[in-house]
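Q: Below are the sequence and a predicted model for it; my questions follow.
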Amino acid sequence: MTKPEIKMPIRTARLADALTTAIVVLDAQDKLLYINSAGEQFWDVSYGVLLKQGFAPFFEQNPILAKAVAEARLTEQVVTLREAELVSIHGQTHIADCAITPSPDISGADILLELADIERHMRITRDAQLHAMQISTRQLVRGLAHELKNPLGGLQGAAQLLERELPNADLREFTQIILNESSRLKNLIDRMLGPNNRPQMQRINIHEPLEQVRRLLSIEAEETLLQEPLQWHFDFDPSIPDVLADRDQLIQVLLNLSRNALQAMSENDTNNPTLRFKTRVLRRFTIHQTLHRLVLRIDVENNGPPVPDTLVESLFLPMVSGRAHGSGLGLSIAQTIAEQHQGLIEFKQKPGAVRFSLILPLSQSLPGQDTQGQHHQETPP
């Protein structure tokens, strides 16, 4: 539905549509007079829907905002909210700074809402801090792993020489234990060092690796101790363009995330175990201080137990695991692969939903190709 170009000057409305701050104008009965594009995105709703239902449902969903609006009307003064947690009609949460202006100089208007979504800035700051910590820890672990490889190689060589000299075959059982255990340590060290191969980048349809992961996990799910059959939910955007990535490495990342979810649900006897894959394109997203015009987000979500708060900040560090028999390397390796693709993995959880999101730029290009891809409107998560 086309927005009306009355109520406020056309030029003003066009300028408001260019803002990243959400603008909402209401009359005295909380009916919508105007909302800009950022406002539709913030509240995850279209102008047409808001025009029919009014803004009352949002006030019911967000009593802190309703109280501030009532105060602004009563005092006829501007009321501000800092770092308010607001929820859209579909349950999407935003952290925002809000300004509520009563009786704005707009025809028929009673309230002007200005909402600046600061969650992005908070996320960027938090991601930068975590990224710096991950890099430092990874460098420390890699340095330690390199130092361990040399004496471990000497140990293996000595055990092999000793095995040749032993006169009794029964004694070779002990040298075999040394060789087997040292090989296991060497494999662990190689995993600690992370992927050695540079990504073999090519254009791929992201839904093909997701289907491959589903096939692999479906087989594994039949062999786990899940109380009930694993349920799959898919929410794919078919308009997503091909992404520039290493197919095998993406499968490894998505398999690590999905397998962790499967193991967590199995070990905790989750009722109605469910794994959900979701793909969306987001617009103007910052990854490690770089603003990307378009990014791809792949959600791997499960309804298993929440991650303990004590582990949330260190999830992607090497050797950190919440499972009794976990190596703590799967998420660290997955994050390393994501970073090799100029992307990252995010983690969020709420009751009944644990979500890992792989985020990759869509604006990359192969050598000699134009870096300007097709334009896609962001689909709210």
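A: Nice, thanks for sending it over. Since the structure is predicted, the reported quantities are computational estimates derived from the model, not experimental observations.
Q: CA only for contacts and neighbour counts going forward, please
A: Noted.
Q: show me where the stretch 1-150 of the chain has helices.
A: Remark: helices assigned in the stretch 1-150 of the chain by DSSP state H, counting those that start in this stretch are 10-18, 37-43, 47-53, 56-61, 63-75, 119-165.
Q: Quick one: closest of those helices to residue 103.
A: Comparison of those against residue 103 by Cα to Cα identifies helix 63-75 as nearest, at 8.2 Å.
Q: Would you mind pulling up the elements that that closest one packs against?
A: Counting by 3 or more Cα pairs under 8 Å, 6 or more residues apart in numbering; DSSP states H and E, the packing neighbours recorded for helix 63-75 are helix 56-61, strand 79-87, strand 93-102.
Q: Would you mark the buried spots in the shortest one?
A: Buried residues in helix 56-61, defined by neighbour count with 16 or more other Cα atoms under 10 Å: 58-59.
Q: likewise the last one?
A: Going by neighbour count (16+ other Cα under 10 Å), the buried part of strand 93-102 is 94-102.
Q: right, and the secondary structure at residue 281 would be what?
A: State at residue 281, reduced to three classes by DSSP: H, G, I helix; E, B strand; the rest coil: strand.
Q: Can you report how many residues lie near it?
A: For residue 281, the count of nearby residues is 23 (other Cα atoms under 10 Å).
Q: again, but for residue 18
A: 12.
Q: contact partners of stretch 12-23?
A: 5, 34-40, 42, 112-117 (Cα atoms under 8 Å, 6 or more residues apart in numbering).
Q: Residue 285 reaches residue 292, doesn't it?
A: Yes - counting by Cα atoms under 8 Å, residue 292 is a contact partner of residue 285 at 5.3 Å.
Q: For the helices and strands packed on helix 63-75, give me CSV that also has distance to residue 361.
A: As requested, the helices and strands packed on helix 63-75 are exported to CSV (distance: least, Cα to Cα, whole Å):
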stretch, distance to residue 361
helix 56-61, 33
strand 79-87, 27
strand 93-102, 23
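Q: Against that first model, consider the following:
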Amino acid sequence: MDSTLILENLSTAVMVVNDELKISYINTAASQLLGLRSSKLQQVSLNQVVDSSDIEWQTLKTTVAQGQSLAVNRCQITTFDGEIHTVDFMLSPLMPSDKLSVLELRKVDQQRRIYQQSQQDAQQQAARFLVRNLAHEIKNPLGGLRGAAQLLERELKGNELTEFTRMIIEQTDRMGNLVDRLLGPQRPVAHKVYNIHQVCEKVLNLAQLSLPPHITFKRDYDPSLPDFAMEPEQMQQALLNVIQNAIEAMGEQEGQIIVKTRTRHQVTLGQVRHKLVLELSVIDDGKGVPFELQDTLFYPMVTGREQGSGLGLSIAQQIAHVHQGRLDFESRPGQTVFSFLIPIAYKEQQ
């Protein structure tokens, strides 16, 4: 069996370096971690694409030259694309005579995120169950109220009091629409093979119509992304909800919103590991999500704005779920990232 095939399917970042820390081999997981294509990383020095105050580069070079091992636990690194990761850093001799070593970077922040995501999923599922039952309980009397108002309107035909029956009908319809929005999509409708960048462009063109002049959009697309089966209208709604949330979060602050697409390999979503996943990110440089809202941000009716409904992110998360994916976020002052992770190939559940 080809050992390269095994290395390329590992979720652990693996590379081979010499005593000058020049990279002679890098697997797919390492390429994604460092934020650069493997063709651009070979024969580049590791310290040119990774920054870390936890690593002494000269010590690392000496360790490789002497054919020794080195381990640094919970090491924080900043990669070439500006991302910050916490990793376990392990260096092992490969060919001491040629001064070559194997370097493994295991993301411990990913393990923490998977645990947090499982906890969050359980809480959100309980919240959705409660909302769904409550919504059905509300819709039943609303239907009766609307029907009674219609009957009364027929009896009062030509009477000025029909103004009030029409008001009752309008308000019950408004409440019914709100309940439908609370329920959100329960499963995707008919799928079609579609290009995610067409979805992005439709959403950005629509959002541009009401975009404040102090905010700009920036596109950062991966042109190699394949078309895949999705429900494009639902994906447009989910992306638009997140972009509108970013616009509102920016307020009067001048800045930009980046829509970024990438592929990720060997990603665990729920209990399933997927070989290829779309990562669709919306990045803004606003003030960030208030700390007190971060644990409940995707719950229905949770919002940090006076005029907000608190449904946009909840619906976006639900659309990601019915596409077998999820919506993640990371936030700190100056950068907030919402990322859809959607399997590029999956079998629709019957």
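A: Received, thanks. Computed from a predicted structure; not experimentally measured.
Q: that older thread, just the buried residues of strand 93-102 of structure 1 now: which is nearest residue 255 of structure 1?
A: Using Cα to Cα, those come closest to residue 255 of structure 1 at residue 94, 29.6 Å.
Q: about what we covered before: so which of the buried residues of strand 93-102 of structure 1 comes closest to residue 220 of structure 1?
A: Nearest to residue 220 of structure 1, judged by Cα to Cα, of the buried residues of strand 93-102 of structure 1 is residue 94 at 36.6 Å.
Q: quick one, what contacts the closest one?
A: Neighbour list for residue 94 of structure 1: 42, 84-87, 117, 119 [criterion: Cα under 8 Å, 6+ apart].
Q: Against residue 335 of structure 2, how distant is the corresponding residue of structure 2 for it?
A: Counting by TM-score structural alignment, residue 94 of structure 1 lines up with residue 85 in structure 2. Distance, residue 85 of structure 2 to residue 335 of structure 2, using Cα to Cα, to the nearest Å: 15 Å.
Q: what's the burial count for the residue lying closest to residue 156 of structure 2 once chain neighbours are set aside?
A: Closest residue in space to residue 156 of structure 2, ignoring its immediate chain neighbours: residue 162 at 6.2 Å, by Cα to Cα, 6 or more residues apart in numbering. Residue 162 of structure 2 has 18 neighbouring residues, counting by other Cα under 10 Å.
Q: I'd say residue 162 of structure 2 and residue 153 touch.
A: Yes - here residue 162 of structure 2 reaches residue 153: they are 5.6 Å apart, a contact under Cα under 8 Å.
Q: Would you mind measuring from the residue of structure 1 positioned farthest from its centre to residue 174 of structure 1?
A: Note on structure 1: the largest C-alpha distance from the chain mean falls to residue 167, namely 59.2 Å (Cα atoms, centre = their mean). Distance, residue 167 of structure 1 to residue 174 of structure 1, by Cα to Cα: 13 Å.
Q: same check, this time on residue 137 of structure 1
A: Taken as Cα to Cα, the span from residue 137 of structure 1 to residue 174 of structure 1 is 36 Å.
Q: now residue 71 of structure 1
A: Taking Cα to Cα, one finds residue 71 of structure 1 at 80 Å from residue 174 of structure 1.
Q: Compare those two and say which is more crowded by neighbours.
A: residue 71 (16 against 13).
Q: Identify the residues contacting that one.
A: Neighbouring residues of residue 71 of structure 1 by Cα under 8 Å, 6+ apart: residue 79.
Q: do residue 96 of structure 1 as well
A: 82-86, 115-119.
Q: try 7 Å
A: 82-85, 115-119 (Cα atoms under 7 Å, 6 or more residues apart in numbering).
Q: Which position in structure 2 pairs with residue 335 of structure 1?
A: Residue correspondence to structure 2 (TM-score structural alignment): residue 335 of structure 1 is matched to residue 317.
Q: Pretty sure that match sits in a helix.
A: Yes - Residue 317 of structure 2 forms part of a helix when assessed by three-state DSSP.
Q: Might one say that it is in contact with residue 326?
A: Yes - the pair residue 317 of structure 2 / residue 326 is scored as a contact, 6.3 Å apart, by Cα atoms under 7 Å.
Q: re the thing from before, return the most buried member of the helices of the stretch 1-150 of structure 1.
A: The highest mean neighbour count among the helices of the stretch 1-150 of structure 1, using mean count of other Cα atoms under 10 Å, belongs to helix 37-43: a mean of 21.
Q: And that helix, what does it pack against?
A: strand 22-26 (3 or more Cα pairs under 7 Å, 6 or more residues apart in numbering; DSSP states H and E).
Q: how does it look with 8 Å?
A: Going by 3+ Cα pairs under 8 Å, 6+ apart, helix 37-43 of structure 1 lies up against helix 10-18, strand 22-26.
Q: Output those as JSON lines; include the columns distance to residue 150 of structure 1.
A: Formatted as JSON lines, these follow (distance: least, Cα to Cα, whole Å):
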{"stretch": "helix 10-18", "distance to residue 150 of structure 1": "59"}
{"stretch": "strand 22-26", "distance to residue 150 of structure 1": "59"}
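Q: Please name whichever of those is nearest to residue 127 of structure 1.
A: strand 22-26 (24.1 Å).
Q: check the fit of that closest one onto structure 2 and give the mean distance.
A: The superposed strand 22-26 of structure 1 is, by mean Cα distance after the TM-score superposition for structure 1, a mean 4.0 Å from where its aligned residues fall in structure 2.
Q: residues of stretch 243-259 of structure 2 that come out buried?
A: In stretch 243-259 of structure 2, the ones that count as buried by 16+ other Cα under 10 Å are 243-247, 249-250, 255-259.
Q: returning to that earlier point: setting aside sequence neighbours, what's the nearest residue to the match of residue 335 of structure 1?
A: residue 327 (5.4 Å).
Q: That neighbour -> structure 1?
A: That one, residue 327 of structure 2, aligns with residue 345 by TM-score structural alignment.
Q: cool, residue 240 of structure 2 as well?
A: So residue 240 of structure 2 corresponds to residue 255, using TM-score structural alignment.
Q: residues contacting the closest residue to that match other than its chain neighbours?
A: In space, and not counting its chain neighbours, residue 255 of structure 1 is closest to residue 213: 5.8 Å by Cα to Cα, 6+ apart. Counting by Cα under 8 Å, 6+ apart, residue 213 of structure 1 touches 251, 254-255, 258.
Q: if you set the cut-off to 7 Å instead, what comes out?
A: 251, 254-255 are the contacts of residue 213 of structure 1 under Cα under 7 Å, 6+ apart.
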